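Undergrad: Just a sequence and a predicted model for now, questions to come.
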Amino acid sequence: MGTPLGDFVRARRDSTRPEVLGLPEYSRRRAPGLRRSDLAARAGISVEYLTRIEQGRDRNPSAAVVNALADALGLDAAERDHLRYLAKITGGACPSHTRPVPAPRDVRPDVRRTLRLLEPGIAVLTNRLGDLLAHTSTFAALVDGTGLLDADAPNLTRYVFTDARARTFFTDWADVADEVAFDLWRGPSVEHAEWLTADLATHAGPDFTRRLHRHVLPRRGVLRLNHPSGTGLRLHREILELAADGQQLVVYLPADDSTAQAVDALLRPRHAPLRAIS
């Protein structure tokens, strides 16, 4: 059985073209990407050791080896951070030894007050599992009619993969699906991510599991929405990390004048207070 670290190294090796790293192209390759021998040589480790890492038989490579693999694969800063994170969780508690449980949904009073100050802006408090913990009334108005807030405990990740309306609401559904699947790796804890992952693997099928294990860092560009009113919206997302809480405050800002006007028209009649989801 592989590990997240081994899966990521193997996926990046398979997707890296030799010529990008200054190596000659291979002829008659059975699979694309780098040979194990080339990656091992560039990282200064043996082929046998690299094989053990990729197959999950070595779960504790040193920081020096992790950095050498990052250099050898030509990873960018975000990919390096992800590699280091996977090395940390792979060398720690094995997910199979934890008891999957849902993440807590508590919201600190000061965070609630911060959300109130953002009214009438579009803002939501979430975690990396996709739990929607609290939001402004304008966020509720924006997603009204999409089904996103219909559940007693709304979850963006579950909505994206199991509600057919999500594929219409998100213009670039595949990109959003990539984002929420990737974020599960940075969930509040292993046992919390395991709880949601087990549920989604059953109900969402290969659309979810393929993305979860691909380890492709999402682009996170402008968010494009098809509002139920028939209006197309383009929004920037400013994400404020609340590291101590394992939560994120996401503020949505119009990306162009037409979106600003459309949002103003959609939200003008609404002046409801902040809504918290318990």
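TA: Arrived safely, thanks for sending. Numbers count the residues shown, from 1 in each chain.
Undergrad: can we go C-alpha only for contacts and neighbour counts from here?
TA: Noted.
Undergrad: what ranges do the strands span in the stretch 151-278 of the chain?
TA: For the stretch 151-278 of the chain, the strands defined by DSSP state E, counting those that start in this stretch occupy 223-226, 232-242, 247-254, 275-276.
Undergrad: Any chance you could list what contacts the longest one?
TA: The set of residues that contact strand 232-242 without belonging to it, under Cα atoms under 8 Å, 6 or more residues apart in numbering, is 221-227, 247-256, 259, 262-263.
Undergrad: about what we covered before: can you put the strands of the stretch 151-278 of the chain in CSV and add mean neighbour count and distance to Arg80?
TA: Below are those laid out as CSV (neighbours: other Cα atoms under 10 Å; distance: least, Cα to Cα, whole Å):
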stretch, mean neighbour count, distance to Arg80
strand 223-226, 19, 25
strand 232-242, 16, 19
strand 247-254, 20, 22
strand 275-276, 17, 36
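Undergrad: can you put these in CSV and add distance to His215?
TA: Below are these laid out as CSV (distance: least, Cα to Cα, whole Å):
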stretch, distance to His215
strand 223-226, 21
strand 232-242, 21
strand 247-254, 21
strand 275-276, 32
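Undergrad: So which of the ones you listed is nearest Phe170?
TA: Nearest of the strands of the stretch 151-278 of the chain to Phe170, taken as Cα to Cα: strand 223-226 at 4.9 Å.
Undergrad: try it against this one:
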Amino acid sequence: MGTPLGDFVRARRDSIQPESLGLPDRGRRRSPGLRRSDLAARAGISVEYLTRIEQGRDRNPSIAVVNALADALALAPSERDHLRYLAKITGGVCTAHTRPAPASRQVRPSVLETLRLLEPGIAMVTNRLGDLLAHTGTFEAVTGGSGLLDTDPPNLTRYVFTHPGARTFFADWGDIADELAFDLWHAPSVENSEWFTAELAPAAGPDFTRRLNQHTVPRRGLLRLNHPSGHELRLHRETLELPADAQQLVVFLPADEHTTESVAELRHQARNPLRAIS
């Protein structure tokens, strides 16, 4: 049985073309990407040790080994952070059979006040499980009719993977699905992530499981929405981490004049106040 750390190392190795690292092309091989022997040599470890890591038989590599693998794989900063995170949770995987409690859904009063100050902007408070904890009235106007806020409690990850309208509402559904699956690895705790995955996986099916295990660090580019009213919205996203609460404040900014006018029209039609969900 593999581990998140081993899966990520193997996935990154398979995605690298040897010539991109200045290595000679040795012709056709059974599997794509970088040979295990080449990666081991670049990282300064044995092939046998790298095999144990990839197969999940070594769950506690040293920090020096993790950093050497990051260098050998030429990882980007965000990918290095993910590798270190996976090394941490792989070494301390929860083996308890009791069902962990879900993440807290409480939002601090000062965070709610910040949301009020952001009105009439588009903003929400969420966690990495996708729970929508609070949002501005304009956020509700922009997502109105999509079905996102119809469940109680609303959850963005569940919506994206299980709601029939999500693939239409999000113009770049695949990119958003990758983001949300990736964020589950950085949920408030390993236990909470496992709790949510157990709830979601049966409903979301193999597409969710595949994205969860591919460990692709998302780019989080422009958000494009197809509003049910016919408006096409293009939004930039700014995410402010709230580490003490294991939550995030996300602000959405119109990327063009057409979106600015469309948001104003949707807000005028809805006239919804700030809403906190707890």
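TA: Perfect, thanks for sending it. What you see is a predicted model; the values in this text were computed from it and never measured.
Undergrad: What segments of structure 2 are helices?
TA: 4-15, 36-43, 47-54, 63-72, 77-91, 109-118, 137-143, 156-162, 166-169, 173-183, 190-204, 206-214, 257-270 (DSSP state H).
Undergrad: Tell me how far the residue nearest to the spatial centre of structure 1 lies from Leu156 of structure 1.
TA: Residue closest to the mean C-alpha point of structure 1, counted by Cα atoms, centre = their mean, is Asp183 at 2.3 Å. Between Asp183 of structure 1 and Leu156 of structure 1 the distance is 11 Å, computed by Cα to Cα, to the nearest Å.
Undergrad: Ala260 of structure 1 now?
TA: Distance of Ala260 of structure 1 to Leu156 of structure 1, given as Cα to Cα: 24 Å.
Undergrad: and the helices of structure 2 as CSV, adding distance to Glu238 of structure 2?
TA: Output for the helices of structure 2, formatted as CSV (distance: least, Cα to Cα, whole Å):
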stretch, distance to Glu238 of structure 2
helix 4-15, 27
helix 36-43, 36
helix 47-54, 35
helix 63-72, 27
helix 77-91, 17
helix 109-118, 13
helix 137-143, 14
helix 156-162, 17
helix 166-169, 20
helix 173-183, 15
helix 190-204, 24
helix 206-214, 24
helix 257-270, 16
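Undergrad: Ok, which of those helices comes nearest Leu23 of structure 2?
TA: Across those, closest to Leu23 of structure 2 is helix 36-43 (Cα to Cα), at 8.4 Å.
Undergrad: Helix 4-15 and that closest one, what's the angle between them?
TA: Orientation check (axes from the mean of the first three to the mean of the last three Cα atoms, to 10 degrees): helix 36-43 of structure 2 against helix 4-15 gives 110 degrees.
Undergrad: List the buried residues of helix 36-43 of structure 2.
TA: By 16 or more other Cα atoms under 10 Å, the buried positions in helix 36-43 of structure 2 come out as 36, 39-40, 43.
Undergrad: now swap in stretch 63-77 of structure 2 and tell me
TA: Within stretch 63-77 of structure 2, the residues scored as buried using 16+ other Cα under 10 Å are 66-70, 72-73, 75.
Undergrad: Redo these as CSV? Include distance to Thr95 of structure 2.
TA: Below are the buried residues of stretch 63-77 of structure 2 laid out as CSV (distance: Cα to Cα, whole Å):
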residue, distance to Thr95 of structure 2
Val66, 23
Asn67, 27
Ala68, 29
Leu69, 27
Ala70, 28
Ala72, 31
Leu73, 30
Leu75, 30
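Undergrad: wait, doesn't Leu225 of structure 1 sit right on Arg167?
TA: No: applying Cα atoms under 8 Å, one finds Leu225 of structure 1 not in contact with Arg167, separated by 10.1 Å.
Undergrad: measure the aligned partner of Arg42 of structure 2 in structure 1 to Met1 of structure 1 for me?
TA: When structure 1 is aligned by TM-score structural alignment, Arg42 of structure 2 is paired with Arg42. As judged by Cα to Cα, Arg42 of structure 1 and Met1 of structure 1 stand 26 Å apart.
Undergrad: and if you look at Arg116 of structure 1?
TA: For Arg116 of structure 1, the distance to Met1 of structure 1 - Cα to Cα - is 47 Å.
Undergrad: And for Ala174 of structure 1?
TA: To Met1 of structure 1, Ala174 of structure 1 is 28 Å away according to Cα to Cα.
Undergrad: Same question for Leu217 of structure 1.
TA: Relative to Met1 of structure 1, and taking Cα to Cα, Leu217 of structure 1 is found at 23 Å.
Undergrad: If you count surrounding residues, which of those two has more?
TA: Set Leu217 of structure 1 next to Met1 and count neighbours by other Cα atoms under 10 Å: Leu217 wins out with 13 against 7.
Undergrad: you'd agree the more buried one is up against Ala77?
TA: No: Leu217 of structure 1 lies out of contact with Ala77 (Cα under 8 Å); the separation is 11.0 Å.
Undergrad: rewinding a little: if I follow the layout properly, the residue nearest to the centre of structure 1 ends up in contact with Arg128?
TA: Yes: between Asp183 of structure 1 and Arg128 there is a contact under Cα under 8 Å: 5.3 Å.
Undergrad: who's in contact with the residue nearest to the centre of structure 1?
TA: Contacts here follow Cα under 8 Å, 6+ apart; on that basis Asp183 of structure 1 touches 128-129.
Undergrad: neighbours around the nearest residue to Ser37 of structure 2 once chain neighbours are set aside, how many?
TA: Spatial nearest neighbour of Ser37 of structure 2, chain neighbours left out: Val47 (5.6 Å); criterion: Cα to Cα, 6 or more residues apart in numbering. Neighbour count of Val47 of structure 2, defined by other Cα under 10 Å: 17.
Undergrad: now do the one 10 residues further on
TA: Counted with other Cα under 10 Å, residues neighbouring Arg57 of structure 2 total 15.
Undergrad: Quick check: Arg116 of structure 1 touching Leu274?
TA: Yes: counting by Cα under 8 Å, Arg116 of structure 1 touches Leu274, with 6.0 Å between them.
Undergrad: Go through the buried residues of helix 36-43 of structure 2 and say which is closest to Ser62 of structure 2.
TA: Nearest to Ser62 of structure 2 among these is Ala43, at 12.7 Å by Cα to Cα.
Undergrad: I'd say the closest one and Ala68 touch.
TA: Yes: using Cα under 8 Å, Ala43 of structure 2 is in contact with Ala68, at 5.0 Å.
Undergrad: Are there residues contacting both of these two? Which ones?
TA: Residues touching both Ala43 of structure 2 and Ala68 (Cα under 8 Å, 6+ apart): none.
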